[in-house]
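> heads up, no residue letters with this:
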């Protein structure tokens, strides 16, 4: 049987018997019991009534959180010439073409977001098996295949969050840091849930938003009342 430290046991006791809380109460509970020695991320998980194996039930999108994520995002851009210069000026961490492809193929992936100009996609396409499983493959639907690389870099650095349903129909993301105010976290949570709601696919049947839960990086999770999270 696993042994837990005093901090973990205290957190588990605080969460015991609590479920389907309002957004405010859930955030307060998570913040009050995040006691790690670092600024933990507040994470959200949405259980959706979809089967992403079917094309008409895939949930995918992007949202700019009103208060950012509190995370330093490293951005790689596949571009040449003037567009490469534009990306660097906008704050991209890594910029390249074939040379960047070779770096990625070697397994050295030191970035959190990947952007590409349309003419780079034949090169980027060769990296599908590497970038795809990490949800890093540039995609025009979420604005990461674009000629406006400066805007895309700025959005990535400024708190834009991409989301995608996994096999079990679960969408998860970081929506801020424990050091954020409760109001900032609430605004971010509502913005994220609203974006996922708006991304409801045509093939979704029955109940779409089945469960909402939040936690801190090292803390237990707590379920949030769906109506409270969706404003219904």
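Okay, I see it. Please read all numbers here as calculations on a predicted model, not as lab measurements.
> Going by C-alpha atoms from here, please, whenever you check contacts or count neighbours.
Fine.
> Give me the helices and strands touching the longest helix along the chain, please.
Longest helix in the chain, counting residues (DSSP state H): helix 182-198. Contacts defined by 3 or more C-alpha pairs under 8 Å, 6 or more residues apart in numbering; DSSP states H and E place helix 182-198 against helix 23-32, strand 60-64, strand 170-177, helix 226-230.
> List the buried residues in it.
Neighbour-count burial for helix 182-198 flags 182, 184-193, 195-196 (criterion: 16 or more other C-alpha atoms under 10 Å).
> How much space separates the most centrally placed residue in the chain from residue 212?
Centrality entry for the chain: nearest residue to the mean C-alpha point is residue 173, 3.5 Å, by C-alpha atoms, centre = their mean. Using C-alpha to C-alpha, to the nearest Å, residue 173 is found at 12 Å from residue 212.
> related to what we said a few turns ago, can I get the buried residues of helix 182-198 in CSV including distance to residue 36?
Output for these, formatted as CSV (distance: C-alpha to C-alpha, whole Å):
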residue, distance to residue 36
182, 18
184, 20
185, 18
186, 21
187, 24
188, 22
189, 22
190, 25
191, 26
192, 25
193, 26
195, 30
196, 30
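> coming back round to it: identify the residues contacting the following helix or strand past the longest helix of the chain?
Once the chain leaves helix 182-198, the next helix or strand it forms, by DSSP states H and E, is strand 209-216. If you take C-alpha atoms under 8 Å, 6 or more residues apart in numbering as the criterion, strand 209-216 is touched by 26-27, 30-31, 34, 40-49, 178, 197, 221-226, 229.
> Second structure for comparison follows:
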């Protein structure tokens, strides 16, 4: 078992790793423990009572965080003509059609979000083996296949977070930065948890959200009392 470094050991002082902590107190503790020399990402992890191998137990969606993520997101858009110009005007970093497909096939993956106008899906579909494993494949359910490419670009740039449960039922996402205020982080975490709750699949039985925790990139994790995260502010 790896040894805990002095910095992390100090960060864990005063934290009961087995206790369930109200969201506001958990955020306060995680912010206090984020002492790295860079602006750490604040992350939320949830253990769900699902088996994503079954079609009726998959959890996937998107949520707009009220205070954004604090992260610069590079967006690629597959579009032609006026739609391409709209995407550029909205702030897309990379815009193209067949030329962009060829770049991606050649290994260019310098983006974190991929959006496509509906007429481009015949082209984008040829990139399934490249984009799919990286969760970059445009999807109508996530709003990334849309005729309103400008709105999709603005949403991606403005703090929209995509989520998808892994095969073991764990779902996680970055919900802000350590430099955010406690209030901003609480609002973002609450929005994220409520989005997961709303995305409960029809096949989920018993306890849906089993456990939750919040942590910073280099800091300690704190278990969240999920009931407090679902409260209306």
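It's in. As the structure is a computational prediction, the values presented were derived from the model and not from experiment.
> hmm, back to that, overlap in contacts of residue 173 and residue 212 of the first structure?
Here residue 173 of the first structure and residue 212 have 44, 45 as joint contacts, going by C-alpha under 8 Å, 6+ apart.
> Just give the nearest non-adjacent residue to residue 88 of the second structure, would you?
residue 95 (6.9 Å; C-alpha to C-alpha, 6 or more residues apart in numbering).
> list the contacts for the alignment partner in the second structure of residue 178 of the first structure?
Residue correspondence to the second structure (TM-score structural alignment): residue 178 of the first structure is matched to residue 178. Counting by C-alpha under 8 Å, 6+ apart, residue 178 of the second structure touches 31, 34, 39, 40, 41, 42, 216.
> buried subset of the contacts of strand 209-216 of the first structure?
26-27, 30-31, 34, 40-49, 178, 221-226, 229.
> what's the counterpart of the residue nearest to residue 88 of the second structure in the first structure?
Looks like residue 95 of the second structure aligns to residue 95 there (TM-score structural alignment).
> Quick check: which element contains that match?
Under the criterion of DSSP H and E, residue 95 of the first structure resides in strand 94-96.
> Give me the mean distance between that strand and the second structure.
Compared with the second structure after the fit, strand 94-96 of the first structure shows a mean deviation of 0.4 Å (mean C-alpha distance after the TM-score superposition for the first structure).
> looking just at contacts, which helices and strands does that strand meet?
Identification of packing neighbours for strand 94-96 of the first structure by 3+ C-alpha pairs under 8 Å, 6+ apart yields strand 75-78, helix 81-90.
> quick one: contacts of it?
Strand 94-96 of the first structure has contacts (C-alpha under 8 Å, 6+ apart) with 75, 76, 77, 78, 79, 80, 84, 87, 88, 100, 111.
> swap the cut-off to 6 Å and go again
Defining contact as C-alpha atoms under 6 Å, 6 or more residues apart in numbering, one finds that strand 94-96 of the first structure is touched by 76, 77, 78, 79.
> Hmm, the third one is touching residue 116, no?
Same thing as residue 78 of the first structure. Yes - contact criterion C-alpha atoms under 6 Å: residue 78 of the first structure and residue 116 qualify, at 4.5 Å.
> Comparing these two, which residue is more hemmed in?
Under the criterion of other C-alpha atoms under 10 Å, the comparison of residue 78 of the first structure against residue 116 puts residue 116 first, with 32 against 28.
> Kindly provide the distance from the more buried one to residue 63 of the first structure.
19 Å.
> ok, now residue 198 of the first structure?
11 Å.
> what touches both of these two?
With C-alpha under 6 Å, 6+ apart, residue 198 of the first structure and residue 63 have no common neighbours.
> Tally up the residues packed near residue 207 of the first structure, please.
Residue 207 of the first structure sits with 9 neighbouring residues when counted by other C-alpha under 10 Å.
> quick one, what contacts the equivalent of it over in the second structure?
Matched across to the second structure, residue 207 of the first structure falls on residue 207, judged by TM-score structural alignment. By C-alpha under 6 Å, 6+ apart, the residues touching residue 207 of the second structure are residue 49.
> wait, residue 57 of the second structure sits on residue 203?
Yes - using C-alpha under 6 Å, residue 57 of the second structure is in contact with residue 203, at 5.0 Å.
> Looking only at neighbour counts, state which of the two leads.
residue 57 (19 against 14).
> Enumerate every residue touching the more buried one.
Contacts of residue 57 of the second structure by C-alpha under 6 Å, 6+ apart are 50, 51, 201, 203, 204.
> out of those residues, who has the most neighbours?
Top of the contacts of residue 57 of the second structure by neighbour count (other C-alpha under 10 Å): residue 50, with 26 neighbours.
> Translate that one into the numbering of the first structure.
In the first structure, residue 50 of the second structure lands on residue 50 (TM-score structural alignment).
> That match is in contact with residue 169, isn't it?
Yes - taking contacts as C-alpha under 6 Å, residue 50 of the first structure lies within contact range of residue 169: 5.4 Å.
> And for residue 112 of the second structure, the neighbour number?
Residue 112 of the second structure has 14 neighbours, counted by other C-alpha under 10 Å.
> try residue 60 of the first structure
19.
> how near is it to residue 115 of the first structure?
Distance from residue 60 of the first structure to residue 115 of the first structure, by C-alpha to C-alpha: 17 Å.
> quick one: residue 218 of the second structure and residue 104 of the second structure, what's the gap?
Per C-alpha to C-alpha, residue 218 of the second structure is found 32 Å from residue 104 of the second structure.
> Repeat that for residue 215 of the second structure.
34 Å.
> So for the two, which residue has more residues nearby?
Under the criterion of other C-alpha under 10 Å, the comparison of residue 215 of the second structure against residue 104 puts residue 215 first, with 25 against 16.
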